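In: how would this look folded up:
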Amino acid sequence: MVKNKPKKDLKSFYYDLEAYVPKDIIKDAKTEAQKQILKLKLAELRQKQGIKQTDVEGFSQVSVSRIESRSDIKISTLVDYVHACGMDIEIKAVPRKKKTKDEFLLLKA
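Out: Next up, the predicted model:
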């Protein structure tokens, strides 16, 4: 009979990680993770709208594929892509520290 190891709390994992890995490496990893998440979300947005890559108005299939696989995208391209998927976009600046809930709307298109 194999005993299961107790699962470690995810929060404590990050605290443990910070004790052994330099902060700049953690920051770089988080930045890269956000870029990867953006790629997934762009494809998911299109798919949830029921649109195939070949059917995104104003974009070729190759362009859509490139947009959805890029780790960085110009805001104007993002706005055009989101509009072509039948959606609007808002970009907000939010405080890093959760003490205040002030948000600043940068773009609504």
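
In: okay, CA-based contacts and neighbour counts for the rest of this
Out: Noted.

In: pull the contacting residues for the closest residue to Ser65 other than its chain neighbours.
Out: Nearest residue to Ser65, sequence neighbours excluded (Cα to Cα, 6 or more residues apart in numbering): Gln53, at 7.1 Å. Each residue near Gln53 by Cα atoms under 8 Å, 6 or more residues apart in numbering is listed here: 46, 60-61, 64-65.

In: please provide the structure for the following sequence as well, for comparison with the first:
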Amino acid sequence: MKDVIKMMESSMSPEAVRRAHIKAEQDIMAIRLAQLREEKNIKQSEMANFTQSSVSKIEKRKDMKISTLIDYLDSLGMGLEIITYPKVAVSKKQGKVLLKV
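Out: This next block holds a predicted model:
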């Protein structure tokens, strides 16, 4: 599978590869949000402070406000930590916590 991805990336510009990685990460985040809720055995209709339809929209959304993400995770009894790090760094140990709620 990795060879196929590398082959596809070799025919793309570096900027197109970067955009594709960003889009993939956004899709993965939407899937992970639903997985987190399901792991807690919470139905969409049981989420505190959200209607079932709004939970469905959040879990399909590829881009959202950080405040919405914080509220969603809070309803699951979870927190959020955002860490910044230099993209050119060899190690992410150089990262700094930007937000922890």
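
In: quick one: TM-score?
Out: Overlay of the two chains. TM-score (TM-score structural alignment, normalised by the length of structure 2): 0.88; 100 aligned residues with a Cα RMSD of 1.8 Å.

In: separation between the aligned partner of Gln53 of structure 1 in structure 2 and Pro86 of structure 2?
Out: Aligned by TM-score structural alignment, Gln53 of structure 1 pairs with Gln44 of structure 2. Applying Cα to Cα, to the nearest Å, the value for Gln44 of structure 2 to Pro86 of structure 2 is 37 Å.

In: before we move on, the earlier item: now render the contacts of Gln53 of structure 1 as a markdown table, adding neighbour count, secondary structure and distance to Ile75 of structure 1.
Out: Converted to a markdown table, the contacts of Gln53 of structure 1 look like this (neighbours: other Cα atoms under 10 Å; DSSP: H, G, I helix; E, B strand; the rest coil; distance: Cα to Cα, whole Å):
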| residue | neighbour count | secondary structure | distance to Ile75 of structure 1 |
| --- | --- | --- | --- |
| Arg46 | 22 | helix | 17 |
| Ser60 | 13 | coil | 19 |
| Gln61 | 15 | helix | 20 |
| Val64 | 21 | helix | 15 |
| Ser65 | 14 | helix | 17 |
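
In: for these, which one is nearest Phe104 of structure 1?
Out: Arg46 (26.7 Å; Cα to Cα).

In: what's the separation between the residue nearest to that closest one when sequence neighbours are not counted and Ile75 of structure 1?
Out: Sequence neighbours aside, Cys85 is the residue nearest to Arg46 of structure 1 in space, at 5.8 Å (criterion: Cα to Cα, 6+ apart). As judged by Cα to Cα, Cys85 of structure 1 and Ile75 of structure 1 stand 15 Å apart.

In: the more surrounded of these two?
Out: Cys85 (21 against 11; other Cα atoms under 10 Å).

In: structure 2: which residue goes with that one?
Out: So Cys85 of structure 1 corresponds to Leu76, using TM-score structural alignment.
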